[in-house]
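J.: mind folding the following:
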Amino acid sequence: MPFVLMRLVDRIAGRSMRMPALVLLAAFLAGWLLIAVFEEPGADIKKPHEYFWYFIVSGTTTGYGDLAPATIGGRIGGVIAIVSGLTAGLMLFAEVTLWLAKGRTMKANGRARLSHRRHIVIVGYERDGLRAIIGELRADPDFARTPVVTIFWPDELTGENPDPDVYDVVAFDDTAYERACLEHARAAVVVGRTDDETVRVMLGLAAYLRRHGEPPVHLLAGLHDGHRRGEIMDALTLITPDIETVDIDDPAVVAVSVRNPGVAAIYHNLASTLDTDGTLYRVDVPEEVGERSRIDVAIFLLRRGSTLLAVGESHRPNANFRLTSAPDEKIRGGQSLAVVAASRPEIPWRDL
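T.: The predicted structure follows:
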């Protein structure tokens, strides 16, 4: 609200609203002078706050009758208030209404300058994917009310923003980053129509941030072609080493990467069998093992250079693996383990 009031004051100082505003101010002062001079001493209407109220209700022709001048001079002041309200007041009200309507239209069409702070900026508009990412973000209480701004290419959004309650839009042009308040964002995700376009756009985005002090904005590059990830990462590293890459086709992965800087690489490594860090193996726990503490099993594997990643409920192909551990959780015979190791681990269950 303070921002709107500041813009309104600035607008009133502009040429279109200046004259009616000045006429109202002159009428206010003239009416006050006449009433102060001619009304009886002690009259309520001479009190500044009461006169202000009288000027408003008279200028709008509401006329409650709770205050009224009793002298000829005071009534002349009342006439000035009424006439100025019917002329300059209506003109000013009309200008303000048009200004507000224009501001709403500009915001809906992506032409307005926003005032967000600590928000999420997504460069590249694809409505279904955008809504899916925001839906995943909203599931986190820390991001439930975080504003999202999407900067769209000229041919990506026709007409007004179809989801004004979900995200704001900004049309891509020379002032797009400034109007989206990019330098004040919490995170920025670039999703080009191709991966090469993502690199080009990220180059301009990073240059804009450097010109504006390079604040700690978390930068993410959304990729379409996983086979070119290494090539794209090399190109992005030349721009700045702080850019993360994320597979844009999975909204849940994008949302997790936005919320948790640095984890995008973990998702990629898991999806590609962890690259050179090791391989993901499934180890079935023999039926006759009985029960073992999950912590003991995890420590045993860690001491041998392996990591217990998840525990499955059965030996079935779909074992419902769980990454999170319950307090004092036990691993029992008939379950399965997901283990990251350089080679398939052999677990001596009898000696554990």
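J.: rest of the way, CA atoms for contacts and neighbours
T.: OK.
J.: okay, buried residues for the longest helix anywhere in the chain please.
T.: Identified as the longest helix of the chain according to DSSP state H is helix 15-38. By neighbour count on 16 or more other CA atoms under 10 Å, the buried set for helix 15-38 is 17, 19-21, 23-24, 27-28, 30-32, 34-36, 38.
J.: after that helix comes which helix or strand?
T.: The first helix or strand that comes after helix 15-38 along the chain, using DSSP states H and E, is helix 48-59.
J.: buried stuff in that following helix?
T.: Counting neighbours by 16+ other CA under 10 Å, one finds that the buried residues in helix 48-59 are 51, 54-59.
J.: before we go on, could you also do this sequence so I can check it against the first one:
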Amino acid sequence: MEKKILLSSCETDYNSDLHSWIDIERQIKNLADAGFTHTQWMQNWEGEYLYSKSEMFQTRDVLKDYGIHAHSIHASEGGKRTVHTPDGKLRYRNRYRLTDIRKDYTSTNEYLRLAGVDLLKNRIDLCTYINASVMVLHMQLPYMMLEEQPEEKKRYYEQVFKSFDEVKEYAKAAGVRIALENMICTPQKYQDEQFDMLFDRYDSDFLGFAWDSGHSSLMCREDAYHFLKKYYKRMYATHLQDNESIPDDKLYMEDTDEADANVLRYDRHWVPNVDGTLGQGILDWDLIASYVAKAPLELPADFEVMISGKDGSREDEFRQLVECHRQAELFYEKVLSYK
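T.: As a prediction, this is how the structure comes out:
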């Protein structure tokens, strides 16, 4: 009897967004050795790094050598929002526009906006080199600025529309769809408005949705599956992870900087507890599988986890990765059972 092939996917930077190609290749080798068939290319998911053509060839060849198919990538919106202050405190800069970004597709400075468009096109090019059909993208809304300065809201979205109008045909010609991700720290109502507006303006051949399960459990306070249920028909990518959510008193602290830092700390990126044996996590993976099965995404759904070995142990890191692979295969089987 022919053995059924089970597909599974885990992102390339499961241990960290490492810069060295030696470390990147080690993690890809680990994915292959653990049994994963697919991945989401995550390196340089934030910041303003531009891949050269030779690096795109290298990315393609390293993946090919280890037999891993990167069917999606994570692009960068430009800049870095997670920083440490001089006194060592963690800060997540998301409520207002950042002034230190040089490539920003939402910028009101046309030079910087166009540089941000170039950054998006660079990642679309990377997709074509590695045969990825989906590009996950952040649009971290400066929601306090939009709330306090209504005139800025119109300008903000005008710039977004300009950039997406310029990128649309480039992406379509490359056979790449952009999937906007639901974010942490930004309240649900602002994200609802954002997705509704953009999905109404752009067709599904160009723009869709990437669901981060952990982000949803943190920000969708009444229903952790709100975005999944609402946008699954345009869901082209996933970041499947689990956490313990966050208590209201920590989410709504008076010190808003500290509140956002807390949200970041609670974004655990635990391995999905698909079969209930891991002893952690709060999400219903049967429910999630039923919606993934109805979505137009290419299976397998991508896991996005954080794995590091105890006391830096490479052996423990790999042991956890093998368990992650087991859970990913179980999730794939659940999805197939709902088809």
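J.: quick check: TM-score for this pair?
T.: With the length set by TM-score structural alignment, normalised by the length of the second structure, the two chains reach a TM-score of 0.29; 151 aligned residues with a CA RMSD of 5.9 Å.
J.: in which helix or strand would I find the closest residue to residue 30 of the second structure other than its chain neighbours?
T.: Once flanking residues are discounted, residue 30 of the second structure sits nearest to residue 318: 6.9 Å by CA to CA, 6 or more residues apart in numbering. Using DSSP H and E, residue 318 of the second structure sits within helix 314-337.
J.: show me what that helix is packed against.
T.: The elements that helix 314-337 of the second structure packs onto, with contact taken as 3 or more CA pairs under 8 Å, 6 or more residues apart in numbering; DSSP states H and E, are helix 21-34, helix 285-294.
J.: okay, the buried residues of helix 48-59 of the first structure in JSON lines with distance to residue 5 of the first structure next?
T.: Shown next, in JSON lines, are those (distance: CA to CA, whole Å):
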{"residue": "51", "distance to residue 5 of the first structure": "24"}
{"residue": "54", "distance to residue 5 of the first structure": "24"}
{"residue": "55", "distance to residue 5 of the first structure": "22"}
{"residue": "56", "distance to residue 5 of the first structure": "19"}
{"residue": "57", "distance to residue 5 of the first structure": "22"}
{"residue": "58", "distance to residue 5 of the first structure": "24"}
{"residue": "59", "distance to residue 5 of the first structure": "22"}
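J.: check the residues you listed and tell me the two furthest apart.
T.: Farthest pair in these (CA to CA) is 51 and 59. Separation: 11.7 Å.
J.: and the helix holding residue 318 of the second structure with helix 285-294, angle?
T.: Using axes from the mean of the first three to the mean of the last three CA atoms, to 10 degrees, one finds that helix 314-337 of the second structure and helix 285-294 are set 60 degrees apart in direction.
J.: quick check: residue 340 of the first structure vs residue 137 of the first structure, distance?
T.: Remark: distance between residue 340 of the first structure and residue 137 of the first structure (CA to CA, to the nearest Å) = 29 Å.
J.: and what of residue 148 of the first structure?
T.: From residue 148 of the first structure to residue 137 of the first structure the distance is 10 Å (CA to CA).
J.: now residue 266 of the first structure
T.: Distance, residue 266 of the first structure to residue 137 of the first structure, by CA to CA: 19 Å.
J.: show me which of these two is the more surrounded one.
T.: Higher neighbour count among residue 266 of the first structure and residue 137: residue 137, with 23 against 12, using other CA atoms under 10 Å.
J.: any idea which helix or strand carries the more buried one?
T.: According to DSSP H and E, residue 137 of the first structure maps onto helix 127-138.
J.: pull out the buried positions in that helix.
T.: Using 16+ other CA under 10 Å as the test for burial, helix 127-138 of the first structure gives 130, 133-137.
J.: sorry, back to before: from the contact counts, what lies against the longest helix of the first structure?
T.: If contacts are counted by 3+ CA pairs under 8 Å, 6+ apart, helix 15-38 of the first structure sits against helix 2-12, helix 72-84, helix 90-108.
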